[in-house]
Every structure is written in structure tokens, then in C-alpha cells.
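**Student:** A structural model of the following input is requested.
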Amino acid sequence: MLLKLILFSGFAGITVFIGGILANYFNHHVNENYVKYEIIHTLMSFGSGIMLSALALVLIPKGMEQLELLPIVISFLLGALLFMIIDQYLANKGGKTATLLAMLMDFIPESIALGAVFAIEPEMAVLLAVFIGLQNLPEAFNSFRDLIQSGFTVNKTLLMFFFLSFFGIIGALIGHYLLSDSPDLTAHLMIFASGGILYLLIQNIIPESKLEKNYLTSLGAILGFLVGIIGDKII
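**Tutor:** Below you'll find the model as predicted:
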């Protein structure tokens, strides 16, 4: 059981490092042109679709099964408000680290929820691990490019992404050992994360994924959500 949890949470986290490697290759081997920007924006759109599917198919439904209406409303709004405060703080500071921190803001609570859910519903935890891994990939891709533009070296950024990829395992173990016997607290965490993720999607990710005079990039979000539907149906 523990080995499976480590493997699934490891997959959810290793895509952070893989996203960085892909972004590094993309930067050095793909010429600057319109097609390159189409690919970048489509990846962002795909990631937003995956995040929406995680909210709609796993996090919110499982939280609503466990909690009454008022606790749901409070946790959801707290998540949105906290992420908004952090987002405003990052915007005032400036720089290009916002996308990296945005990735961690949803990666960490989702990983903790993954560990807690794994003890109760292993199949649902597997689906959540797939969602986390797939959404981390485009987020890490864009975070890498932002950090390089901010002056970080390639080696330093990849090393940082390598260590960040283990956050999934750490968070899952914390959730497994501390929250698996607390379904209400796990549900609160899921709803809280949902509010924060939805704020990030509407405020930052979806607007930035739009490319002027291009309508095909929006299909990335549709495909991302479709992946979630397929995964939910299979599991």
C-alpha cells in the first residue's frame, strides 16, 4: 500500500521536472515563431482543462459528499481569498516567480489530499494523481520559461524543479499519516484547494492561455477536460 502511494505521488511530482526538461529543449531547439507560441498557449490551455476536470470530477464532488453546505461555502471562499491575497502580494513584488508559486499553491494541498484519499478510496486517489501529474506538466513548462527570463540559469532551475518534484511524495505521506482518519478535514482541504485553484484559473491561467486571433488553442482546454472525463470513466 505504502509503495503504491509513493509511486503514484511520485508520478504526480516528477512531471514538474519533466516539464522543466521539455521547456529547456523547447527553448533551445525550436525557433521563435508563431507556431512556437501556439504550442505554448495550447499547453497552458490544456493544463487549465485538466485543472477544471480535477475540480469538477474529484475535489469538489468528494468534498460535497462529506460536508454540509455552510462548511463547503466557508472552505471554498477561504481558499479563493487566500490565493487572491498571495496573488496580489506576488503581483506587487513583480518578477516572474508567480507562475512557479501558483503551481506549488495547488500542487501541495492536492498532494496532501491525495495521501489522505489513498487510504479510503485507492482508485479515486489514482485518478487524482493522474490529474495532478498532468496539470503540473504544462505549469512547470511555463514556470521554467518565466524563471529563465528572470535571470535564473538552466542548471539552477532544473535542480530546483528536481527537488520540487519530491513535494508530491512528501505531501502525500503527510496526508496519508495525518489525515486518513479525518475525512472531514480532508474534505475541507479539497474544497479549500478548489476555491484557490479556480481563482488562479480565472485570474491568471485562462487569460494568459488565450492567443489573439487564434481559436484552436482553446481546444487544448477541451482536450484537457476530456482526459479527465476518460480517466474518471475508466476508474
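**Student:** Only C-alpha atoms from now on, for both contacts and neighbour counts.
**Tutor:** Will do.
**Student:** Now do the helix or strand containing Leu90: which elements does it pack against?
**Tutor:** Using DSSP states H and E, Leu90 falls within helix 69-93. Applying 3 or more CA pairs under 8 Å, 6 or more residues apart in numbering; DSSP states H and E, one finds that helix 69-93 contacts helix 98-118, helix 183-200.
**Student:** Same question for that helix: list its buried residues.
**Tutor:** For helix 69-93, a neighbour-count test (16 or more other CA atoms under 10 Å) marks 71-72, 75-81, 83-84, 87, 90 as buried.
**Student:** Here is the second sequence; please produce its structure so I can put it next to the first one:
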Amino acid sequence: MWNAILWGTIAASATLLGALVVLKFTIPKKIIGSIMALGTGALIGATTYELLEESLEISSIKEVAIGFLGGALIFTILDYYISHKGGQKRKHSDRVDENNASLFNSSGGSSKGSATSGMGIFIGSVMDTLPESAMIGMSLIGGQAVSMALVVSIFISNIPEGLSSTAGLLKSGFTKKKIIFMWVLVVFFSALSSLAGATLLDNASDSIKAIVSCFAGGAIIAMIASTMMPEAFKEGGPIVGFITSIGVFISLWLHYL
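**Tutor:** Below you'll find the model as predicted:
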């Protein structure tokens, strides 16, 4: 139980780290795009090697298809809704390298629309991190050692999440203290998600474990394709293709260590 909470917290803490960095320093867009690309590749590899491959070992392609495609579909529906509430900006880094003063409106506050956008960013960020943390918990089922490929991949991908989303929250008029508190909540929810993944499925059948694991994997792949990959290319340019490949290789290397 404590292992699940510990590793879920460590992986999610990268979002808080990213937030603290952008509140203190100016971060070039290309660096954010490169980190996002590295995290994209790492998550693709971790999902493939840690979830889909291992699920196929304990179940059939039918269970894998139900879970994986179901997770992708549900995430897409939720993402569509959250995006219309401002959550599409949670991965945008277009203002990370601006002066902090330009992130606020002229009155120093936020409009109702900006507040709605900021809350959408926060909810979208939580929605992104929960399936990732659940994956970590699932890797601990049966007393197994934590999957370092998952932890490292999720940690890397969460850094640009914290960087970009914090810029959006600042733009929406949120104070620094409120932003930090919100990211602490994200870390807390992620720890709970990891705990749930490790405990709720402990006595489930192999088919159920495979479906739920692949459900999380499908949600993550949908998240990567709709938010991380477009933003990484936008900010980093063609080089992100190679950096993404490095991320996939790192995940493969950690999986077979």
C-alpha cells in the first residue's frame, strides 16, 4: 500500500516541480517542447511494454481490445468536454517565456471566462495524471517491484505538464499560492489513484486486470496524441521526432533491465 502511495507521489510530483520552475524562471519554448517529446516517447514505450504486452500474457486480444479502445474512447469524450471549458490550454506553453506581468490582465485579476479556463486547465491536468498513476499502482499488484520504466516515463512527461499548465493558470489570473495548492492537490489525487490501482484489483481475475490496465493505457495514448504530441512539435520543431524515439528507447531499456 505504502509503496503505491510513495511511487505515485514521486511520479506526480514532477508536475509540482514544473510549476515551481516556471514560477521562478523563464523557460525557452524549445526546451519545453523537447521535454514533452521525451515524455511522449517514454509513455508510448511504457504503455506498450508494461501494459499491452503484459496484459496479452495473462489474457487474450479480446480483453486487450476492450480495455485499450474503451480507455481511448472515454478519454476522448472527456477531453472533448474539458477542452470546451478551457482545458485544451493545459499543455500550451505559448506564454511560458513571457514576463510574468503579461500573464495577467490589466486589472490584475481575472474575468469569469478566464477563471473558467483556469479551472478547465486544472481539471484536465487531473484527468491526465490519474490513469498514469493508476498504472503505477497496477504494476505493484501481487507484491511485485515497481516498474521503474513507468515511474521514470510518467515523471518525465509530468514536468512539461506542470510548466505549461502553470502558464495557463497564471494567464487565467490565479495567484502563485493558489497554483501551488492546486498542484499539491493533483499530487494527492495521483497518490490515491496509484493506491486504488494497487489494491482494488488485487483479487480480480486476470481478465479484469488486463481490461483495466489496458483501459488506463488507452487513455494515456489518447492523451498523448491529442495534447502532448501536437504541442511538442509546435514548440520544438522537427527535432522532436528524434527526441520522441529516444524516449521510446529509454522505456524499452528500463523495461528489460
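**Student:** okay, the helix holding Leu90 of the first structure sits on what stretch of the second structure?
**Tutor:** Here helix 69-93 of the first structure aligns to the second structure at residues 61-85, judged by TM-score structural alignment.
**Student:** tell me how far that stretch is from the chain's mean position?
**Tutor:** Taking the mean of its C-alpha atoms, stretch 61-85 of the second structure sits 15 Å from the chain's own mean (CA atoms, centre = their mean, to the nearest Å).
**Student:** Tabulate the helices and strands packed on helix 69-93 of the first structure in JSON lines, adding columns for mean neighbour count.
**Tutor:** Output for these, formatted as JSON lines (neighbours: other CA atoms under 10 Å):
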{"stretch": "helix 98-118", "mean neighbour count": "24"}
{"stretch": "helix 183-200", "mean neighbour count": "24"}
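**Student:** sorry, back to before: with distance to Gly231 of the first structure added, can I get the buried residues of helix 69-93 of the first structure in TSV?
**Tutor:** Output for the buried residues of helix 69-93 of the first structure, formatted as TSV (distance: CA to CA, whole Å):
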residue	distance to Gly231 of the first structure
Pro71	29
Ile72	25
Ser75	27
Phe76	25
Leu77	28
Leu78	29
Gly79	26
Ala80	27
Leu81	30
Phe83	28
Met84	30
Asp87	31
Leu90	34
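**Student:** and of those residues, the nearest to Glu208 of the first structure?
**Tutor:** Asp87 (14.7 Å; CA to CA).
**Student:** residue contacts, the closest residue to that closest one other than its chain neighbours?
**Tutor:** Spatial nearest neighbour of Asp87 of the first structure, excluding adjacent residues (CA to CA, 6 or more residues apart in numbering): Ala98 at 7.5 Å. When contacts are counted by CA atoms under 8 Å, 6 or more residues apart in numbering, Ala98 of the first structure touches 87, 90-91.
**Student:** Tell me how far Ile123 of the second structure lies from Gly173 of the second structure.
**Tutor:** Per CA to CA, to the nearest Å, Ile123 of the second structure is found 16 Å from Gly173 of the second structure.
**Student:** repeat for Ser165 of the second structure
**Tutor:** 13 Å.
**Student:** same deal with Ser147 of the second structure?
**Tutor:** Taking CA to CA, one finds Ser147 of the second structure at 38 Å from Gly173 of the second structure.
**Student:** Then Thr26 of the second structure?
**Tutor:** 18 Å.
**Student:** Of those two, which one has the most company?
**Tutor:** Gly173 (21 against 14; other CA atoms under 10 Å).
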